[in-house]
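**Q** need coordinates for the below:
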Amino acid sequence: MRDVHEKAFQAIQDFVVKRERNIQNRKSMEDKLAKELNDSNRNWTITQLHIVSLIHDNEKPINNTFLADQLNISKAAVSKAISVLMEHNMLSAHRNANNNREIHYSLTEKGKQLAAIHDRIHEMVKSRYMQLFEKFSDSELEVVIKFLNEWSKQI
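**A** The predicted structure follows:
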């Protein structure tokens, strides 16, 4: 994959993440996830899905500070999302042996399933964007990247 395509995808991904934070109704994706997990009463937020994915993709212990930094959201927003994930048995919490106040999170089996579903959807979306990028030259995509980065600052 060409470097400019990766940059364009990253710019779109950043834009979508910011936009999604402000959208109240994400019914279709949430319904699909709930159906696959046999949890028809749960509507997952983008933040919750990204938290599960980050925990899944990282080998080191994950805490609220790491998640807040990676997602560029407040620790309070992370705590709120974590509490829902814990309530639905997606995560387990472990106290740090060296610092009893610090809590680390790991995925349960159910959480690993949710992370896998999220990753599949993420790859499908990325594939669609990569096909779209093939219609543009590198210089055209650079303009798109610049535009999206500037637009993202305005949101």
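**Q** could you use CA atoms for every contact and neighbour count after this?
**A** Fine.
**Q** wait, a strand at Asn100?
**A** No: counting by DSSP: H, G, I helix; E, B strand; the rest coil, one finds Asn100 to be coil, located in no strand.
**Q** one more to put side by side:
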Amino acid sequence: MTMDYKVDNSEELFEKVISFINHVTDSEKNKESNLIQAILNIKEDEEEVKKEFNKISKDDIRDISLSEFHVIECIGKNNMPNNIFIARELDMTKGGISKINSKLLTKEIIKAKRVENNKKEIYYSLTDKGIALFKLHEYFHKKERQKLIEIFNTYKEEEVTAIFKFIDDLKKVI
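**A** Predicted structure coming up:
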């Protein structure tokens, strides 16, 4: 069902969408500094989270790229994945994953293991530092999700339906 009306403020809406996309892009570029700032702002009642974050330094966080965080997340969520599995999961090249894993090995965030019957294939797991970074990443995803859900809960059902339609339509053209 298509609607036969023109949005009076379509130019303004277009500018808002572009502004939002730029905001998201800028936020992604500043992820590392945002993570450090968020760690400093952890509430005292989140002592368990704070304890986990004390296992890593600010430099550990600063030195990790967004791609490296995604690899850490993939390794943390899967039991002993290899380069091919990680590459498929993250839609990256095997060579790209090899480079990232090499950096993460040097930083002692992951460890490599070969199985006895297959000396060629390397499987990865997280070190204690890697586990702390994985938990950090998961914690902030959870916090961001909670913020968004709180926003979503302020909308009426028909507004949410319109938002779904808008996002689906936008995906078709972007």
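**Q** how long is stretch 75-85 of the second structure end to end?
**A** Stretch 75-85 of the second structure stretches 10 Å from its first residue to its last (Cα to Cα, to the nearest Å).
**Q** surely Lys18 of the first structure touches Ile155?
**A** Yes: at 7.5 Å, Lys18 of the first structure counts as touching Ile155 under the criterion of Cα atoms under 8 Å.
**Q** and the residue at minimal distance from the centre of the first structure, how far from Ala81 of the first structure?
**A** Averaging the C-alpha coordinates of the first structure gives a centre point, and the residue nearest to it by Cα atoms, centre = their mean is His50 (2.4 Å). Note on His50 of the first structure: its distance to Ala81 of the first structure, by Cα to Cα, is 10 Å.
**Q** skipping its backbone neighbours, what lies nearest Arg62 of the second structure in space?
**A** Distances taken as Cα to Cα, 6 or more residues apart in numbering put Glu32 closest to Arg62 of the second structure, at 5.8 Å, once the chain neighbours are dropped.
**Q** let me see the contact set for that neighbour.
**A** Residues in contact with Glu32 of the second structure (Cα atoms under 8 Å, 6 or more residues apart in numbering) are 61-62, 64-66.
**Q** the strands in the second structure, which residues?
**A** Assignment of strands within the second structure using DSSP state E yields the ranges 110-115, 118-126.
**Q** and those strands: which comes nearest Gln146 of the second structure?
**A** With Cα to Cα as the measure, strand 118-126 is the member of the strands of the second structure nearest Gln146 of the second structure (26.5 Å).
**Q** in the first structure, what stretch matches the closest one?
**A** Using TM-score structural alignment, strand 118-126 of the second structure lines up with residues 99-107 of the first structure.
**Q** can you pull the buried residues of the matching stretch?
**A** By neighbour count on 16 or more other Cα atoms under 10 Å, the buried set for stretch 99-107 of the first structure is 103-107.
**Q** so what touches it?
**A** Contacts of stretch 99-107 of the first structure with the rest of the structure, by Cα under 8 Å, 6+ apart, involve 52, 55-56, 61-64, 90-96.
**Q** now do the helices in the first structure.
**A** Under the criterion DSSP state H, the first structure carries helices at the ranges 3-21, 27-36, 46-57, 64-71, 75-87, 109-133, 138-154.
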